[in-house]
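Asker: Using only what follows, build the 3D model:
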Amino acid sequence: MSKQRHPFYFNFSSGDYYLLVIKNFFLITFTLGFYIPWAIVSEKKYINSSINLAGNNFAYHGTGKELFLGFLKIFVLFISVSFYFSFLSHNGLDILLAISVLVFYALMILSLPYVIHNSWKYDMAKTSYMDKRFFYDSDFKAFLIEFAKEGVLLLCTFFIYFPWYITNLTRHLCDNTRIGNIDIRFEGKGGQLFGIMLKGILLTMVTFGIYLFQHRANVIKFFHENIKLYQDGKEIEVKSRIGGGDIFINVVTFTLITLLTFGLGLPYAILKSKQLFIETLSIEGDVDFESFEQSPSYDDQYVNNLGMSLDEGVDAVF
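Answerer: Here you go, the predicted model:
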């Protein structure tokens, strides 16, 4: 008995998106960048509301106000650091300047796990399907331990460990995420990704870059098709039909639309590109949409307060 297939659709209106891009551009310009959090949220709301699965659209519930406080803190920090570096430079304190720059970038790198964890937690809590929110149920300490362990192995192997590094972090994020009464699992292995990457590097060199498009498709399929969904113990598979030819045509089309319209067609090119990656996806299995219920661990009060407590504005600048 064949599994029931539910394809994703990306139903967009290029006219509406153009108006959104124009509005965001002028408001960001007139507010000297302070409108960026609201622009990010409006973009996410438009994209999510255009994605359809089984007759229902996704939705994004974040607000610009929630991002703004964190964004403002980051803005003040960068202005302060810039003035500090300028002061050291004008006073000839080159050694102290060099040390300060190294410390600053080291702190930026050390903040990555905080940024990744909180951005994912916020975006999951603010994304819904059929009025049911996604939920990321992992504390920062658990993610930090995983990130640090994988980071040490990455450095000790001179980045050869990268396929395992990115695979294991993806597994941590997915395995602690759910939507309604559906659990999400990532079953990809680092060794599989290593083989894909090694093959991609070798064949790309042999074919003078031609294989790069198929390599990109293979990596995308690896991450998508290793996501498994479980509802009441039943497995639901994620399938991707994307191929190297699709990506090649997308790159050529994207470039031509952008160049021939002197950049004016960029928003349309972006939407067509998103449409390709979304509409080559589907889920296969016996999904019971009628019994789709909210996750038992979902806390509405927690979600409502999340924006003010996590400094998600970091997501607005990274």
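Asker: rest of the way, CA atoms for contacts and neighbours
Answerer: Noted.
Asker: How about the contacts made by residue 111?
Answerer: With contact set as Cα atoms under 8 Å, 6 or more residues apart in numbering, residue 111 has no partners.
Asker: Confirm residue 237 sits in a strand?
Answerer: Yes: under DSSP: H, G, I helix; E, B strand; the rest coil, residue 237 falls within a strand.
Asker: and it, how many neighbours?
Answerer: 19 (other Cα atoms under 10 Å).
Asker: for residue 200, same thing?
Answerer: 21.
Asker: give me the element residue 185 is part of.
Answerer: Using DSSP states H and E, residue 185 sits within strand 182-186.
Asker: Relative to the whole chain's centre, how far out is that strand?
Answerer: A distance of 17 Å separates the centroid of the chain from that of strand 182-186, by Cα atoms, centre = their mean, to the nearest Å.
Asker: Flag every buried residue along the following helix or strand past it.
Answerer: Counting by DSSP H and E, the next helix or strand C-terminal to strand 182-186 is helix 190-206. Across helix 190-206, burial judged by 16 or more other Cα atoms under 10 Å covers 190, 193-194, 196-197, 200, 203-204.
Asker: name the helices or strands packed onto the strand holding residue 185?
Answerer: helix 162-175, strand 177-179, strand 227-231 (3 or more Cα pairs under 8 Å, 6 or more residues apart in numbering; DSSP states H and E).
Asker: what residue is smack in the middle of the chain?
Answerer: The residue lying closest to the centre of the chain (Cα atoms, centre = their mean) is residue 120, at 8.0 Å.
Asker: Here is a second sequence; please produce its structure as well for comparison:
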Amino acid sequence: MDQTEQFEFRGNAKEYFGIWIVNVLLSIVTLGIYSAWAKVRTKKYFYQNTYVAGRNFDYHATGKTILIGRLIVVGALVVYAIMSALLPPVALLMALGIFLAFPYLIVRSARFNARNSSWSNVRFNFLGEVGSAYKVYMGLPILVLLTLYTTFPFLSRATQRFGIGGHTLGNTRFEFDSAIGPFYKAFLISAVFFVGGFVGFFALMAGGSFQTVDPAQIMIGYLILLPAVVIGGAIYQAMIRNHVYANTTLGKHGFRSTITVGGLLTLILTNLLITVFSLGLLLPWAQVRLHRYMAANTQALPNGSIDDFHGQLIEDQGAIGDAYSDIEGVDLGIAI
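Answerer: As a prediction, the model looks like this:
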């Protein structure tokens, strides 16, 4: 794989701010109804301005389709609220049903998002099975809880395997596999910061209860805890993303991620400060900066001519209708 195709983001904050502010205002005026169309406009902007090998991505869902799905969810919540007040046992059964259906909803959501996404006019698809989703998103989390999170890397690896391995571009399937060692390495290094932050916080609070401790003392405690959590999270995200991309293939083609802990941490902290001190008005700029950083640190590694590969995708892609209607918005949890 001596050829490298760099991902790039060609959008800018000024353009996206115009889209963002209209989305916010119309969502407020319509009491949230327009938010479905706002989501489509946002995803289209970021997809259509992300390129690799001179070809961009695209998003094909419609606001109407997303709105219908959201109305169904809102209707279910209203019924649940009514049942909670009138027939609590029925509400409990509804809550249990939703919990048990969660892996099924994950698969349906992944299928919706994949089938409504494309690269260079070739649609993605998601072929992950519901049975496997139950093992990954319900069975393994129980194991993690029973083992006091010491087996979390197995859940993390299984999530990547299921999410990445379930996707296709045209009829070409993505694949991911890895030993467990790199996941434990990222887990243990980040855990040092998580555990250290919580130990420092509770050690500072040990002088009294939360009701009697000095407010300044609580503030200092959070100044110890929050940076430790952010640093630990940045370490884990950077290490896992780089490892996952290095071990992911699309047919005979590979990928590479080169984000650094320092670069990602600096971006997260400056974006947070920019957003807070601008009272949210510079959120579009922060989002564009994050997307551009991720694209600039992602490469495709074609094994052969990218034009030959694209021609094969066009020829072999399955027929996937634009009007595929399904649930959206449930995250697979894969490193992207």
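Asker: From residue 64 of structure 1, how far off is the residue nearest to the centre of structure 1?
Answerer: Per Cα to Cα, to the nearest Å, residue 120 of structure 1 is found 17 Å from residue 64 of structure 1.
Asker: ok so, going back, tell me the most buried of the helices and strands packed on strand 182-186 of structure 1?
Answerer: Comparing these by mean neighbour count (mean count of other Cα atoms under 10 Å), strand 177-179 ranks first with a mean of 23.
Asker: now it: which residue numbers in structure 2?
Answerer: Under TM-score structural alignment, the counterpart of strand 177-179 of structure 1 in structure 2 spans residues 167-169.
Asker: Run through who's touching that stretch.
Answerer: By Cα under 8 Å, 6+ apart, stretch 167-169 of structure 2 touches 114, 118, 122-128, 173-174, 313, 317.
Asker: Go through structure 1 and flag its longest helix.
Answerer: helix 64-90 (DSSP state H).
Asker: Report the buried residues of that helix.
Answerer: Within helix 64-90 of structure 1, judged by 16+ other Cα under 10 Å, the buried ones are 64-72, 74-75, 85, 88.
Asker: With stretch 239-246 of structure 1 instead?
Answerer: Buried residues in stretch 239-246 of structure 1, counted by 16+ other Cα under 10 Å: 239-240, 242-244, 246.
Asker: so residue 151 of structure 2 touches residue 141, yeah?
Answerer: No: with contact defined as Cα atoms under 8 Å, residue 151 of structure 2 does not count as touching residue 141 (9.2 Å).
Asker: Show me the strands in the stretch 1-150 of structure 2, by range?
Answerer: Assigned by DSSP state E, counting those that start in this stretch, the strands in the stretch 1-150 of structure 2 fall at 5-9, 50-52, 55-59, 117-119, 122-126.
Asker: Nearest to residue 269 of structure 2, out of those strands?
Answerer: strand 5-9 (21.1 Å; Cα to Cα).
Asker: With structure 1 overlaid, report how far that closest one is off on average.
Answerer: Compared with structure 1 after fitting, strand 5-9 of structure 2 deviates on average by 0.8 Å (mean Cα distance after the TM-score superposition for structure 1).
Asker: can you give me how far that strand is from the chain middle?
Answerer: On Cα atoms, centre = their mean, the centre of strand 5-9 of structure 2 falls 19 Å from the chain's centre.
Asker: what angle sits between that strand and strand 55-59?
Answerer: 50 degrees (axes from the mean of the first three to the mean of the last three Cα atoms, to 10 degrees).
Asker: Name the surrounding residues that touch strand 5-9 of structure 2.
Answerer: When contacts are defined by Cα under 8 Å, 6+ apart, strand 5-9 of structure 2 is touched by residues 46, 49-53, 291-292, 295-302.
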